[in-house]
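Peer 1: Sequence and predicted model, in that order:
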Amino acid sequence: MTIDSDIMFETFLRMRAETVETRLRQLLGESPLSGEIARPGHLMAAMRHGVLNGGKRLRPFLVLESAALFDADGEAALRVATALECVHCYSLIHDDLPAMDDDDLRRGQPTVHKAFDEATAILAGDGLLTFAFDIIADEATPLPADRRAALVLALARAAGPGGMVGGQALDLDAEHNKPDETGIIKLQAMKTGALIRFACEAGAIVGGASADERERLAEFGSAIGLAFQLADDLLDLTADAETMGKATGKDAAAGKATLVSLHGPNWARSQLVGLVNQAHDLLEPFGERAIMLKAAASFVAERNS
């Protein structure tokens, strides 16, 4: 991207993030919803700490921009975007726990188990995961029931044992049993890529896209999901904790195998160029409407934090 397009994209990304954050703040309020008995203040505070702590909101951005390709209902897309961010933030809360990656910082702030306690962090993650499906299934999401059901199923598959959670399990195992290159790709496609793939596919579902269009968006998500992880592994190797807002160098310290550790930084940078080109090619049928999604692919590969 050029400097001007970088500024335009980052401005647009920030605007989308502010919209998503405002809606998350509303959804995670103290007042119980119909059918809820009460919302314990301590739990809700922990959930908000894990969600309302900044972040680029890339996954919600991908939902909103993918949905816009099909002139989808904006309110429906926003609710699905916030649901996905709840799942993503739940995964971060649990990933930071002492039994997992044992991190003290997330986005430059104390992790939830540090700001509160370990048990509360577990429950906050549980609450966010469950609430995500509430948001989508609720009739307040203005979509036909079959489309809401399709979104619930797709998100469950992306987040569950065959997606993100399964990838986290493989990642823990990789500390003791180093996978080969095929194993690393599978691990990363599950742990990181599955939710990014869902983000892009979800926009197509919200917009009532054809099966071919839905698959094209899903493939785009897979390409930038792999690019995201490659860039993340590069940053873990080269960036400092202050820039990243979390600890760095942990993969090497834990002896984890990554594609970067196997092939080196120069290979990874070359792969990133290829993945961005692949992602852009997948969006060609959408013409100028896909300009922000193309910019997102470049941003993912070139980010420095």
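Peer 2: All right, it came through fine. Numbers count the residues shown, from 1 in each chain.

Peer 1: only C-alpha atoms for contact and neighbour calcs from this point on.
Peer 2: OK.

Peer 1: residues touching Ala137, list them.
Peer 2: With contacts defined as CA atoms under 8 Å, 6 or more residues apart in numbering, Ala137 is in contact with Ala145, Arg148, Ala149, Val152.

Peer 1: Sorry, wrong one. I was asking about Asp212.
Peer 2: Counting by CA under 8 Å, 6+ apart, Asp212 touches no other residue.

Peer 1: Would you mark the buried spots in stretch 40-55?
Peer 2: Of the residues in stretch 40-55, those buried under the neighbour-count criterion (16 or more other CA atoms under 10 Å) are Leu43, Met44, Ala45, Ala46, Met47, Arg48, His49, Gly50, Val51, Leu52.

Peer 1: For Arg23, state which of those is nearest.
Peer 2: For Arg23, the nearest member of the buried residues of stretch 40-55 is Leu52. The distance, counting by CA to CA, is 10.5 Å.

Peer 1: Can you tell me how far that closest one is from Leu234?
Peer 2: Per CA to CA, to the nearest Å, Leu52 is found 27 Å from Leu234.

Peer 1: again, but for Val273
Peer 2: Between Val273 and Leu234 the computed distance is 14 Å (CA to CA).

Peer 1: could you say what helices and strands the one helix or strand Ala45 maps to packs with?
Peer 2: Assigned by DSSP states H and E, Ala45 belongs to helix 41-51. Packing partners of helix 41-51 (3 or more CA pairs under 8 Å, 6 or more residues apart in numbering; DSSP states H and E): helix 74-95, helix 112-115, helix 118-137.

Peer 1: Report the angle between that helix and helix 74-95.
Peer 2: 100 degrees (axes from the mean of the first three to the mean of the last three CA atoms, to 10 degrees).

Peer 1: angle of helix 41-51 against helix 118-137?
Peer 2: Going by the same axes, to 10 degrees, helix 41-51 makes 80 degrees with helix 118-137.

Peer 1: Now the element after helix 41-51, going C-ward?
Peer 2: With elements assigned by DSSP H and E, the helix or strand that comes after helix 41-51 is helix 58-68.

Peer 1: got another, please set it beside the one above:
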Amino acid sequence: MFDFDEMESQNLFLYLSLLVLSITFFFQNIKPRLGRFFQPSLETRAKAAILSRQEVAQFLDSPIVKEQEQEQEEGISPSSTFDFDPYMETKVELVNKALDEAIPVGEPLKIHEAMRYAVLAAGKRVRPILCLASCELVGGEENAAMPAACAVEMIHTMSLIKDDLPCMDNDDLRRGKPTTHKVYGEGVAILSGGALLSLAFEHMTTAEVSSEKMVWAVRELARSIGTRGLVAGQAKDISSEGLDLDEVGLEHLEFIHVHKTAVLLETAAVLGAIIGGGSNEEVERVRKFARCIGLLFQVVDDILDETKSSEELGKTAGKDQLVGKLTYPKLMGLEKSKEFVKRLTKDACEHLQGFSKEKVAPLVALTNFIANRNR
């Protein structure tokens, strides 16, 4: 005869064993992957960036301090021995060489010529340098992040080609040279932009990293340029042209630039941190830092557009005012915009606290370079 009590005990033991094994498998294999899928969307991250800042009204109503010295917090000031200029020159040279090799001349000849013309123009390479520096910040090797650095610059260039088209910003000058559509025609310019977008993803996958990191990186890059990133910012920007200042606020303008400008700078840094082997916590700290300098880049851009000439900028100056675009000086005033630059610079550096002072020096110096650039 069967001993039902013994059978029930065996079944209970079996069920408990299966439950323990399932929980163990979940935490070792499934949970890390689910974490990648359920990371905050770009919309949520953008909203958090707006809500996490101190009261906007308090900042706008505060008196203007024209001679405001920003004291560097302990642990976030750049090393006194760190020389940023040669660092920047070396990185730019390496990035330019990698981009040149990534886009060889081939058939169709005109398309490749247009791609090279746009990409190899004398850009500042802030995004790829940000990617490389973030990789090194978390202990990774520069070579590992170079394909991602090039991919971000290809996508950035694609966005510039698109922005300059007659149906968009209708610009004739970019990086001190005639825009791509002025040299090669609109059809070739559009096709070359599409080719750069495609090549960016193909090229990034040549990085020697684990498949898990690569999937994470590809997802981050794809999100940053679609309707939850770059496209969203550009669409909002177009629809905001000519709006009365009474109809918009700082949050409206920040939404545009969190998506249109800041998101690709943020993604460049995040890709470097992912490929460099950063932990989830380190990646998110790098993300917050890069989001600040992304907005910083745009505020400075708006100030330069109002205060510099086309010859100084290498692109058409005063274009934003001409077409009635929303800008920080238009919304906040020029002096308040300059104060906002100081505030974002300080906020960005504060997110780097806790990292090695030596490894953080290039990123602090890059932040100051963006804040103080003159073109």
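Peer 2: It's in. Here the structure is a predicted model, which means the values were calculated and not measured.

Peer 1: Export the helices and strands packed on helix 41-51 of the first structure as CSV, with columns for distance to Ala67 of the first structure.
Peer 2: Output for these, formatted as CSV (distance: least, CA to CA, whole Å):
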stretch, distance to Ala67 of the first structure
helix 74-95, 6
helix 112-115, 32
helix 118-137, 15
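
Peer 1: And the contacts of Ala137 of the first structure, which of them are buried?
Peer 2: Buried residues within the contacts of Ala137 of the first structure, counting neighbours by 16+ other CA under 10 Å: Arg148, Val152.

Peer 1: Now intersect the contacts of Ala137 of the first structure with the helices, please.
Peer 2: Using DSSP state H, Ala145, Arg148, Ala149, Val152 are the members of these that sit in helices.

Peer 1: What distance do you get for Asp212 of the first structure to Ala218 of the first structure?
Peer 2: Computed as CA to CA, the Asp212 of the first structure to Ala218 of the first structure distance reads 10 Å.

Peer 1: Apologies, that question was intended for Phe116 of the first structure.
Peer 2: When CA to CA is applied, the distance between Phe116 of the first structure and Ala218 of the first structure equals 37 Å.

Peer 1: what does Arg197 of the first structure give?
Peer 2: Distance, Arg197 of the first structure to Ala218 of the first structure, by CA to CA: 5 Å.

Peer 1: These two - which one has more neighbours?
Peer 2: For Arg197 of the first structure versus Ala218, the count of surrounding residues by other CA atoms under 10 Å is larger for Arg197: 28 against 22.

Peer 1: what residue of the second structure takes the place of the more buried one?
Peer 2: In the superposition onto the second structure, Arg197 of the first structure corresponds to Glu266 when matched by TM-score structural alignment.

Peer 1: and what of Ala17 of the first structure?
Peer 2: If you follow Ala17 of the first structure across to the second structure using TM-score structural alignment, you land on Val92.

Peer 1: And whichever strand or helix holds its match against the first structure, how far off on average?
Peer 2: The secondary structure element spanning Val92 of the second structure is helix 84-102 (assigned by DSSP H and E). After superposition onto the first structure, the average distance of helix 84-102 of the second structure to its aligned residues comes to 1.2 Å, using mean CA distance after the TM-score superposition for the first structure.

Peer 1: Could you list the buried residues of that helix?
Peer 2: Across helix 84-102 of the second structure, burial judged by 16+ other CA under 10 Å covers Phe84, Met88, Lys91, Val92, Val95, Asn96, Leu99, Ala102.

Peer 1: How about the fourth one: what's its closest non-neighbour residue?
Peer 2: This means Val92 of the second structure. Across the structure, with CA to CA, 6 or more residues apart in numbering as the measure, the residue nearest Val92 of the second structure apart from its sequence neighbours is Arg125 (6.3 Å).

Peer 1: Please name the residues that touch the aligned residue in the first structure for that neighbour.
Peer 2: Counting by TM-score structural alignment, Arg125 of the second structure lines up with Arg57 in the first structure. Contact criterion CA under 8 Å, 6+ apart gives Leu13, Arg16, Ala17, Val20, Glu85 as the residues in contact with Arg57 of the first structure.

Peer 1: Then Arg287 of the second structure?
Peer 2: Residues counted as contacts of Arg287 of the second structure (CA under 8 Å, 6+ apart) are Glu266, Thr267, Ala269, Val270.

Peer 1: That one belongs to a strand, doesn't it?
Peer 2: No: using DSSP: H, G, I helix; E, B strand; the rest coil, the secondary structure at Arg287 of the second structure is helix, not a strand.

Peer 1: corresponding residue for it in the first structure?
Peer 2: Matched by TM-score structural alignment, Arg287 of the second structure corresponds to Ala218 in the first structure.

Peer 1: so where in the second structure does stretch 104-121 of the first structure end up aligned?
Peer 2: Alignment of stretch 104-121 of the first structure against the second structure: residues 172-189, by TM-score structural alignment.

Peer 1: Between the two ends of that stretch, how far is it?
Peer 2: 13 Å.

Peer 1: Ala257 of the first structure pairs with which position in the second structure?
Peer 2: Taking TM-score structural alignment, the alignment pairs Ala257 of the first structure with Leu326 from the second structure.

Peer 1: just Asp173 of the first structure next, same as before
Peer 2: For Asp173 of the first structure, the residue aligned by TM-score structural alignment is Ser239.

Peer 1: Spatially, what comes nearest to the residue mapped onto Arg228 of the second structure from the first structure if we skip its sequence neighbours?
Peer 2: Residue correspondence to the first structure (TM-score structural alignment): Arg228 of the second structure is matched to Gly162. Using CA to CA, 6+ apart and skipping the chain neighbours, the partner closest in space to Gly162 of the first structure is Met190 (7.2 Å).
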